[in-house]
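Peer 1: sequence plus the predicted model coming up.
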Amino acid sequence: MVRADASDSIKVLLNATATHFGFRPTYRRVWLVKQKAIALIYGDWDESYNELPRWVLGVQLTMAGTVAVLRTSPVRVGGQLDESRAYFHRLFWTFPPCIEVFCHCKPLVSIDGTHLYGKYGGTLLVAIAQDGNSNILPVAFALVEGENAELWSFFLSHLREHVTPQSGLLVISDRHNGIKAALEASDGGWLPPSAYRAFCIRHVAANFALTFKGKDARRLLVNAAYAKTEVEFHYWFDILRSEDPAMCDWANWIEYSLWTQHCDEGRRFGHMTTNISECVKSILKGVRNLSVCSLVKATYGRLAELFVRKGREAEAQMGTGQQFSQHLVKCIEANLKTARCFTITVYDRDNSEFTVAETTSTGSFSLGSYRVSLASQTCDCGYFQAFHFPCPHALACCAYSRLTWEPYVHQVYRLSLVFSVYRMGFTPPIPEGFWPPYDGPTVIPDPNKRRAREGRPRSTRIQTNMDEADPNRPKRCGLCRQPGHTRRSCPQLGGAKHTRGHD
């Protein structure tokens, strides 16, 4: 089972053992056996760290231009420096196709971290881009010991230097203080106008839910964030205020340009969340369970498969004579099929400024009036400037003026550009026996990163409260969620706590 899918959970393996052998071992025993199985299939956990320096030399020989930055820390024995060994500290790596493709993707990058599940702890940091066909693409990785300002600075500095030197980029992330410090460093190259920052609304909503319970309140906040116009934003925000003014006070502490779509000046291209979860599920599934060198090797193989598959899809679409990505074509077709009626008024001789009165298909109900500027590619509905392709109102203006809508689509959606993303492929890796020799110190894992040898392994799932926490948030009862008391003294318990029976 581990060979087929290293991401199988301990619970799945435990139940399979009980089903096949009629014996139900402890959670800890299954966890230990899984680590041994991974070591047998993918190599010894400890020796895997010493393979990294040779892998760096081998992959750089395989693909010239590969960037791999390995950092180690000294080993001291009895106060003396052991020069023959060094602890693994951190590693940043990316490949030439990933560096090449980013200039053909949307001008934004999502960054996030996910914990490792193996014998030794650590965090995998990933930078994710997206092409014009809505395909996600990891472009850079780092293995670090955790998440803080220093480690994020290590990752982001190399990301900026080697992969994303373009100006005006948008960085989508959670509200982690380490990311904030790294992005706001004066010498990091991530300050406006070189780069801009936006928050993942999923993380913002999760932090919001820590203080304000209920799915309806969270839904109202998300709807306000997704609103494409100021009018629509205030509509949802006023409903949120009517529910509880404290909710709006909480949201107002965060600058609107960081979490709302109507204030992002079109930099998000409609993307409101980081794509780390989708990336891990579809591309990096199972790698977090592998030994460190096997994990790094897996990114090479998985990306090679991704480039081949998506390249073939783009090539097949180009063979049909299409000019734009499949994602854009579907969106345009949906906008063209909208069951509405438009009354259009032209306001200049160049056919670029219009007003569009929208009604239902029967004409019995007005849906509003919108100003459309084809010259500046804007519409009062906010759709045109948010997604960078024509909204239904702009399409109606093009049809009325007998203009084609293609010139008003951002070039990132052109199929030729999508195909360029996957034009540069990966080459087959050189066998390990032909890797150049490594004559440096033996790289070993830091024993302090070893998971506990006794007891059930501590959960390492990234909690949403890793983000900026509100120090003034009152503690609430775990039963009724009201402040001022604990579960043990909750009035709702009544006499229940005195009715507990004896074993």
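Peer 2: Structure received. Everything quoted here is computed from the prediction, not taken from an experiment. Numbering: from 1, shown residues only.
Peer 1: only C-alpha atoms for contact and neighbour calcs from this point on.
Peer 2: Fine.
Peer 1: can you give me the helices for the stretch 1-150 of the chain?
Peer 2: Along the stretch 1-150 of the chain, the stretches classed as helices by DSSP state H, counting those that start in this stretch are 10-21, 27-42, 45-62, 96-101, 149-162.
Peer 1: which parts of the first one are buried?
Peer 2: For helix 10-21, the neighbour count (16 or more other CA atoms under 10 Å) marks 10, 13-14 as buried.
Peer 1: the longest strand along the chain packs against which elements?
Peer 2: In the chain, assigned by DSSP state E, the strand with the most residues is strand 80-94. Applying 3 or more CA pairs under 8 Å, 6 or more residues apart in numbering; DSSP states H and E, one finds that strand 80-94 makes contact with strand 67-77, strand 136-144, strand 442-444.
Peer 1: sorry, back to before: in CSV: the helices of the stretch 1-150 of the chain, plus distance to G168.
Peer 2: Converted to CSV, the helices of the stretch 1-150 of the chain look like this (distance: least, CA to CA, whole Å):
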stretch, distance to G168
helix 10-21, 44
helix 27-42, 42
helix 45-62, 30
helix 96-101, 17
helix 149-162, 12
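Peer 1: okay, the helices and strands packed on strand 80-94, which one's buried deepest?
Peer 2: strand 136-144 (a mean of 24; mean count of other CA atoms under 10 Å).
Peer 1: and it, how far out from the chain middle?
Peer 2: Per CA atoms, centre = their mean, to the nearest Å, the displacement of strand 136-144 from the mean C-alpha position of its chain is 10 Å.
Peer 1: what angle separates it from strand 80-94?
Peer 2: If you take axes from the mean of the first three to the mean of the last three CA atoms, to 10 degrees, strand 136-144 sits at 170 degrees to strand 80-94.
Peer 1: of all the helices of the stretch 1-150 of the chain, which one comes closest to Q80?
Peer 2: Closest to Q80 of the helices of the stretch 1-150 of the chain is helix 45-62 (CA to CA; 21.6 Å).
Peer 1: circling back to that earlier point, return the member of the buried residues of helix 10-21 nearest to C331.
Peer 2: Closest to C331 out of the buried residues of helix 10-21 is I10 (41.6 Å), distances taken as CA to CA.
Peer 1: for the closest one, what are its contacts?
Peer 2: 27, 30-31, 34 (CA atoms under 8 Å, 6 or more residues apart in numbering).
Peer 1: in addition, the following structure is provided for comparison:
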Amino acid sequence: MNTQPTLYCSIPFFEQTFPEIPADSVDISNLRLDTGMLFKTKEELMEAVKDHSIRHARREYYVTESSKTKWKVLYKHSTEGHVKCNPSYGIKQVIQNVKDQTGYDVPYQKAWYSWKMTREIVYGTWESSVQKLPKYLGAIQKYNSGTIVEWKHKGFQQSTAAMDENQQVLPLAFAVVDEETYPSWKWFLQQLSRHVVRGRRGMCLTSECHGGLIKVVREGPDFVSPHGVHRYCLRHVCSNFNSSIKNVVLKDLCWQAGSEYQLRKFNRIMEEIKKQSVTAFAYLDQINKEKWTASHDGGWRCGILTTNMSECINGVLKGARRLPISALVEITLERTVHYFHVRAIKGQKMLQNNQLWTDFACKMFISWQQKAVEHTVTKYNQA
């Protein structure tokens, strides 16, 4: 007959004192810990906690306080590493991670609490983040030559990027503003003109068809003739077109028209759109063709029809936009630095190989060279 005491007695949840449960006759190797248990020695307690964490809790712990009369431990946060490596790590991932590691289904509320605490440990609270931001930005500006900091209210993140000679994204500027409105776009483009454009001519700005942004650009002068030009993202034009016309076939024709470089072929596609829908043709015809078509662009786009490069930056900063402001700035800096570091290594390799052009340009040249070899000459109108 088992004479061991019951380890799970009924204890009222809000009680401040708990009945003592003697552990004299408890088999340490098989017990489950419970509130109120007593042990003869500190060593026996340590052994019981160790066994319980391995056999039942299946979680690591660490000692926060140890003396002759007190031994305090806390479980390690298993989600901390995941949250630090991946800012977009969410509550569903927490639940699944615990399930995979322990086999237990964690309640959503408990997972949310753990996720919230871990994010505050790793990234700080919203209040502390705002207080920390001025010093952090000051340090970035001091120790990273060329860094320029201008203040605006916290909220929505805006960014701008270019394409380098190797057809890779080149981040230029980041901003955090209240929302995408005329005032915020005006402030952002003013900073872009002041610190990036700096009076250069021949600049081409490609953007979505946002009303506030279009109004700011028209006020210029950097992205209006004769200083520069403004072009629309073809993907956004097609998306807005489809929202109005609601026809996928016509949307595909819209893309074909916008991406066609030969005027003859562009006109043929537009005639096909007109044949299928006069309304769809009228919608596209009222948009300035220089803004959205490659055939009327004049070479300003350099083959870049969309703002997909900005989406690449969004992918690099995935999840960071939901973090407290200082953490957002820190991750933006760290990942951008890593982005440049990887490309610097690639650039050094090209130089060591004595390449005349970038990898992208070399591939294009080889492709065209192979095509040129296949060309033939046909004689006609000769005696």
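Peer 2: Structure's in. What do you need? Please read all numbers here as calculations on a predicted model, not as lab measurements.
Peer 1: relative to K281 of structure 1, which of the helices of the stretch 1-150 of structure 1 is closest?
Peer 2: Across these, K281 of structure 1 has its closest neighbour in helix 10-21 (17.3 Å, CA to CA).
Peer 1: and stretch 102-113 of structure 2, which residues are buried?
Peer 2: Applying a neighbour-count criterion of 16+ other CA under 10 Å, one finds 111-112 buried in stretch 102-113 of structure 2.
Peer 1: correction: the previous question concerned stretch 184-202 of structure 2.
Peer 2: Those would be 184-193, 197, 202, for stretch 184-202 of structure 2 by 16+ other CA under 10 Å.
Peer 1: can you give the contact residues for that stretch?
Peer 2: Residues contacting stretch 184-202 of structure 2 (CA under 8 Å, 6+ apart): 148, 150, 172-173, 175, 177-178, 203, 212-213, 216, 222, 226-229.
Peer 1: repeat that for 6 Å
Peer 2: The contact list for stretch 184-202 of structure 2, computed with CA atoms under 6 Å, 6 or more residues apart in numbering, reads 213, 216, 227-228.
Peer 1: kindly report the same for stretch 267-283 of structure 2.
Peer 2: Residues from elsewhere that reach stretch 267-283 of structure 2, judged by CA under 6 Å, 6+ apart: A257.
Peer 1: what's that stretch aligned against in structure 1?
Peer 2: Taken onto structure 1 by TM-score structural alignment, stretch 267-283 of structure 2 occupies residues 234-250 there.
Peer 1: end-to-end on that stretch?
Peer 2: Terminal residues of stretch 234-250 of structure 1 are spaced 15 Å apart (CA to CA, to the nearest Å).
Peer 1: right, and G113 of structure 1 touches L125 too?
Peer 2: Yes: using CA atoms under 6 Å, G113 of structure 1 is in contact with L125, at 4.3 Å.
Peer 1: name the helix or strand for the residue positioned nearest the centre of structure 2, please.
Peer 2: For structure 2, the residue nearest the mean C-alpha position is K318 (2.0 Å; CA atoms, centre = their mean). Applying DSSP states H and E as the criterion places K318 of structure 2 outside every helix and strand.
Peer 1: skipping adjacent residues, who's closest to the counterpart of it in structure 1 in space?
Peer 2: By TM-score structural alignment, K318 of structure 2 lines up with K285 in structure 1. Closest residue in space to K285 of structure 1, ignoring its immediate chain neighbours: S7 at 6.7 Å, by CA to CA, 6 or more residues apart in numbering.
Peer 1: how much space is there between that neighbour and Q35 of structure 1?
Peer 2: 12 Å.
Peer 1: also S110 of structure 1?
Peer 2: Distance, S110 of structure 1 to Q35 of structure 1, by CA to CA: 31 Å.
Peer 1: more neighbours, the two?
Peer 2: Using other CA atoms under 10 Å as the criterion, S110 of structure 1 and Q35 rank with S110 on top: 24 against 21.
Peer 1: now that one: how far from L417 of structure 1?
Peer 2: Using CA to CA, one gets 20 Å for the distance from S110 of structure 1 to L417 of structure 1.
Peer 1: likewise Y400 of structure 1?
Peer 2: 29 Å.
Peer 1: the more surrounded of those two?
Peer 2: Between Y400 of structure 1 and L417, counted using other CA under 10 Å, the more crowded position is L417 (23 against 15).
Peer 1: quick one: map the more buried one onto structure 2.
Peer 2: Mapped onto structure 2 by TM-score structural alignment, L417 of structure 1 lines up with nothing.
Peer 1: residues touching L417 of structure 1, list them.
Peer 2: Counted by CA under 6 Å, 6+ apart, L417 of structure 1 has zero contacts.
Peer 1: that one should be in a helix, yeah?
Peer 2: Yes: assessed with DSSP: H, G, I helix; E, B strand; the rest coil, L417 of structure 1 lies in a helix.
Peer 1: and the helices in the stretch 201-350 of structure 2?
Peer 2: Under the criterion DSSP H, counting those that start in this stretch, the stretch 201-350 of structure 2 contains helices at 211-219, 234-245, 248-259, 263-276, 278-285, 289-292, 308-316, 325-352.
Peer 1: between these, which one is closest to Y61 of structure 2.
Peer 2: So among the helices of the stretch 201-350 of structure 2, helix 325-352 is nearest, using CA to CA, at 27.1 Å.
Peer 1: what is that closest one packed up against?
Peer 2: For helix 325-352 of structure 2, the elements it packs on are helix 126-143, judged by 3 or more CA pairs under 6 Å, 6 or more residues apart in numbering; DSSP states H and E.
Peer 1: what about the helix it packs on, how far off from structure 1?
Peer 2: Its matched residues in structure 1 lie on average 1.3 Å from helix 126-143 of structure 2 after superposition (mean CA distance after the TM-score superposition for structure 1).
Peer 1: report all helices and strands that that helix contacts.
Peer 2: Right, helix 126-143 of structure 2 is packed against helix 325-352 by 3+ CA pairs under 6 Å, 6+ apart.
Peer 1: got the angle for the helix it packs on vs strand 169-177?
Peer 2: Using the same axes, to 10 degrees: helix 325-352 of structure 2 against strand 169-177 is 170 degrees.
Peer 1: gap between helix 325-352 of structure 2 and the chain center?
Peer 2: Relative to its chain's centre, helix 325-352 of structure 2 lies at 14 Å (CA atoms, centre = their mean).
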